[in-house]
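Participant: Sequence and predicted structure, then a few things I'm wondering about:
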Amino acid sequence: MILSQKYPFSSFHLHRMDSKYPADAVAAAKSLQTFTFIYASMATFWLYDYACSIREEGIFLLCSRWSRVKFLYVVARYVPFLLFAAHLYLNFVPDETSNTCQFVNNICSTLSLISIVCSECFFILRTYALWNNDKVVLAAMLSTFAAVIVGSMVALFSATATAPFETSSIPGITGCYQSSGSVRLFVPFLLLFGLELMLISLTLTCAIRNWRATDSRLYVVILKHNVFYYACGLFFSAVNVLTSLLLNYAYSGMFQDFQFIIHAILATRMHLHLWHADCNRNRSAMDLTSLSQLAPAPHIESV
């Protein structure tokens, strides 16, 4: 009932309006509805994840010292709120113009780039630590990462500048999409796919070389986090490359920001888990030290 009030022409109505509106208009309207539903679902999922981890996050923000990694965490965690606000405004406010769509979309593209850069920086730093702070590995990762950022910016903003935005000609359907020329939007995800492939290769190489040489639990946790993160990145990058090349209307970009949100959730969640695990390990070591001051040595050894 609510959906039918917000969108007077639901999918059922659009099927019955085929004779009144051109097929392209109906297809575009359906794509805009799907796009809006996906963004509303993503916003709900993001808020749910935030509510589930708010206690652990509060402890981290209050108790951890400020550092570059903590700054990355704050940016990666809270920039998506701005991204959702801008996109939901664009999807729900009626009577958009092409200029308004282009302006808000540029803001969204900037926020998306900031989010994915912060998320990737987490795992570049982790990979650097896994390689024992090897400067050559760091230089290779940073140079590749810089090339990905520059290439993505050029592809995103040039596509936005040359591809016109259109709105639905069917009354009651809000939102806008790029009608043509947006095929080059696959380029950032292809570049990101290459970066993820490079990073997962470095992680697996390090794991194979050092698997028998270390028994650190945190080392194993970092390896598992990195591999899972890069596997998700490779999968979503491939999906976005295919949708950008094969689908039309708003369908072509419906999973683009979804990837950035998943990256932000994984990066911040994994960092919280690692920080709390490290704190628990340090706390256990402190407890053992305090206990050793109170108990005889043979008892400690048996403990």
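Facilitator: Received, thanks.
Participant: drop to CA atoms for contacts and neighbour counts, all remaining ones
Facilitator: Noted.
Participant: Now do the contacts for the residue nearest in space to the middle of the chain.
Facilitator: The residue lying closest to the centre of the chain (C-alpha atoms, centre = their mean) is F260, at 2.2 Å. F260 is in contact with 112, 115-116, counting by C-alpha atoms under 8 Å, 6 or more residues apart in numbering.
Participant: how far away is it from F189?
Facilitator: 11 Å (C-alpha to C-alpha, to the nearest Å).
Participant: One more: Y230?
Facilitator: Distance from Y230 to F189, by C-alpha to C-alpha: 13 Å.
Participant: Can you report how many residues neighbour P171?
Facilitator: Applying other C-alpha atoms under 10 Å, we find 12 residues neighbouring P171.
Participant: scratch that, K70
Facilitator: 17.
Participant: Check the one 4 residues further on too.
Facilitator: By other C-alpha under 10 Å, the residues close to V74 number 13.
Participant: ok, back up a step: in which helix or strand would I find the residue nearest to the centre of the chain?
Facilitator: helix 256-292 (DSSP states H and E).
Participant: residues of that helix that come out buried?
Facilitator: Within helix 256-292, the residues scored as buried using 16 or more other C-alpha atoms under 10 Å are 256-272, 274, 276.
Participant: ok, residues contacting the following helix or strand past that helix?
Facilitator: Sequence-wise, the next helix or strand downstream of helix 256-292 (DSSP H and E) is helix 297-302. Contact with helix 297-302 is made by 291-292, as judged by C-alpha under 8 Å, 6+ apart.
Participant: quick one: helix 297-302 to chain centroid distance?
Facilitator: Centre-to-centre, helix 297-302 and its host chain are 49 Å apart (C-alpha atoms, centre = their mean, to the nearest Å).
Participant: F165: neighbour count?
Facilitator: Count around F165 with other C-alpha under 10 Å applied: 22.
Participant: now do the same end-to-end measure for stretch 160-171.
Facilitator: Start-to-end, stretch 160-171 (C-alpha to C-alpha) is 25 Å.
Participant: which residues are contacting it?
Facilitator: 8, 21, 25-26, 28-29, 96-98, 101-102, 105-106, 174-182.
Participant: Put this next to the previous one:
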Amino acid sequence: MQSPVRLNENASPDVLIQMKYAYVALVALWVYDYVTTLDEELSFVTKSSWRIVKYLYLLCRYLPFVYLGVVLIRTLETYPSLSMCQTYYSLNSYLGSVIVFAAESIFFVRTYAIWDRSKRILWAFIGSVVFILTPIIAILVKYNSSTTVTSSIAIGISGCSKIGETTAILFVYVLLVVAELEILCLTLYRAISNYQHERGSSNVLGVLVEHNIFYFVCGVVSSAVLIVAIAIFPASYSDLASSIQITAHAMLVTRMHQALWRYNEDYAHPDEFSLTTFSAASPSRTL
């Protein structure tokens, strides 16, 4: 049984035109964040070792330029064809999924490191990826084939706009929350189990727990907003909310990873709890 496609052809043309400014502001925010943290970016890229999380970091850091570039072209295109609008939305859907997957993967690898690279945790992660990623891919394929777009906002006003989407996309955000909850629980369990031994100390694990909690709260809130937007508001509203969420995910994870690396470089000591306590290399070598 196919999921119904929700059509919303009554979205106000004035609101759709104003959304163009919101997309431009989102692109400007990303560029501003990159420029203002460029010195930290250069320090991290040049001094940290080339490991898997660094590649994931670079993916989260630079793929949004492509993603937001497509958003900007789609938004500012004067006379787009219907086929080009469909291509733009499909590209945004897949690029956004890769960005969020890379962001989540960074936290998976962090958790794997603080669990002393346990094979049980590794297999649990692999099982989770298969369990969560398989339906997400299937839903995204269905989503892109079912999404209804238009190249005309209103009579005499051209522009790409989404007017319908499958409600199955709701499950993507539910699965995303499940993945984030798993990472948070595993991190908290490891932190609590080591609390008595490291009571009163300020360490890398504390930074990790703080990051994971904040990232989880932001992920749950943004996913909840998206679920409401998809269920109640026109499809163009949920599209804007999705773009904001993807950009926020990338911004949060890159800033957090820079902060973790900088903290470990500046404050971690051999006699203090750090990632080396779990026989894992420090973030400058592993993360």
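Facilitator: Cool, got the structure. Fair warning: this is a prediction, and the values are worked out from it, not measured in the lab.
Participant: hmm, back to that, dump the contacts of F260 of structure 1 into TSV; add distance to L223 of structure 1, neighbour count and secondary structure as well.
Facilitator: Shown next, in TSV, are the contacts of F260 of structure 1 (distance: C-alpha to C-alpha, whole Å; neighbours: other C-alpha atoms under 10 Å; DSSP: H, G, I helix; E, B strand; the rest coil):
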residue	distance to L223 of structure 1	neighbour count	secondary structure
S112	26	21	helix
S115	22	25	helix
I116	20	21	helix
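Participant: want to throw those residues into CSV with distance to M153 of structure 1?
Facilitator: Shown next, in CSV, are the contacts of F260 of structure 1 (distance: C-alpha to C-alpha, whole Å):
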residue, distance to M153 of structure 1
S112, 11
S115, 13
I116, 12
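Participant: from the residues you listed, which is closest to N248 of structure 1?
Facilitator: S112 (21.4 Å; C-alpha to C-alpha).
Participant: Translate that closest one into the numbering of structure 2.
Facilitator: S112 of structure 1 maps onto G96 of structure 2 when the alignment is built from TM-score structural alignment.
Participant: Does its match touch Y67 like I think?
Facilitator: Yes - the pair G96 of structure 2 / Y67 is scored as a contact, 6.8 Å apart, by C-alpha atoms under 8 Å.
Participant: Show me the common contact partners of those two, please.
Facilitator: Common neighbours of G96 of structure 2 and Y67 (C-alpha under 8 Å, 6+ apart) do not exist.
Participant: ok so, going back, tell me the contacts of the match of S112 of structure 1?
Facilitator: 64, 67, 243, 246.
Participant: What's the match for the first one in structure 1?
Facilitator: Read it as P64 of structure 2. In structure 1, P64 of structure 2 lands on P80 (TM-score structural alignment).
Participant: Tell me how many other residues surround that match.
Facilitator: 23.
Participant: cool, I114 of structure 2 as well?
Facilitator: 24.
Participant: Would you mind finding the match for it in structure 1?
Facilitator: Checking TM-score structural alignment: I114 of structure 2 goes with L130.
Participant: Let me know whether that match touches I208 as I believe.
Facilitator: No - using C-alpha under 8 Å, L130 of structure 1 is not in contact with I208, being 11.8 Å away.
Participant: To which secondary structure element type does R117 of structure 2 belong?
Facilitator: With DSSP: H, G, I helix; E, B strand; the rest coil as the basis, R117 of structure 2 sits in coil.
Participant: next one: the one 4 residues further on
Facilitator: At I121 of structure 2 the chain is in helix, as set by three-state DSSP.
Participant: can you pull the contacts of the residue lying closest to it once chain neighbours are set aside?
Facilitator: Spatial nearest neighbour of I121 of structure 2, chain neighbours left out: Y112 (6.5 Å); criterion: C-alpha to C-alpha, 6 or more residues apart in numbering. Each residue near Y112 of structure 2 by C-alpha under 8 Å, 6+ apart is listed here: 118, 121-122.
Participant: got CSV for these, with neighbour count too?
Facilitator: Supplementary listing: the contacts of Y112 of structure 2 in CSV, determined by neighbours: other C-alpha atoms under 10 Å:
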residue, neighbour count
S118, 14
I121, 17
L122, 17
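Participant: Return the closest of those residues with respect to H211 of structure 2.
Facilitator: Out of those, the member with the shortest distance to H211 of structure 2 (by C-alpha to C-alpha) is I121, at 19.8 Å.
Participant: if we can go back for a sec, can you tell me how far the match of I114 of structure 2 is from K70 of structure 1?
Facilitator: Taking C-alpha to C-alpha, one finds L130 of structure 1 at 19 Å from K70 of structure 1.
Participant: List just the nearest of the contacts of F260 of structure 1 to Y249 of structure 1.
Facilitator: S112 (20.2 Å).
Participant: Translate I300 of structure 1 into the numbering of structure 2.
Facilitator: By TM-score structural alignment, I300 of structure 1 lines up with nothing in structure 2.
Participant: same thing with R269 of structure 1?
Facilitator: R269 of structure 1 maps onto R255 in structure 2, by TM-score structural alignment.
Participant: And for N99 of structure 1?
Facilitator: So, by TM-score structural alignment, N99 of structure 1 is matched to S83.
Participant: What's the separation between its match and I52 of structure 2?
Facilitator: Counting by C-alpha to C-alpha, the gap from S83 of structure 2 to I52 of structure 2 is 37 Å.
Participant: ditto for D33 of structure 2
Facilitator: The gap separating D33 of structure 2 from I52 of structure 2 is 24 Å, by C-alpha to C-alpha.
Participant: ditto for L133 of structure 2
Facilitator: From L133 of structure 2 to I52 of structure 2 the distance is 19 Å (C-alpha to C-alpha).
Participant: Among the two, which residue is more densely surrounded?
Facilitator: L133 (17 against 13).
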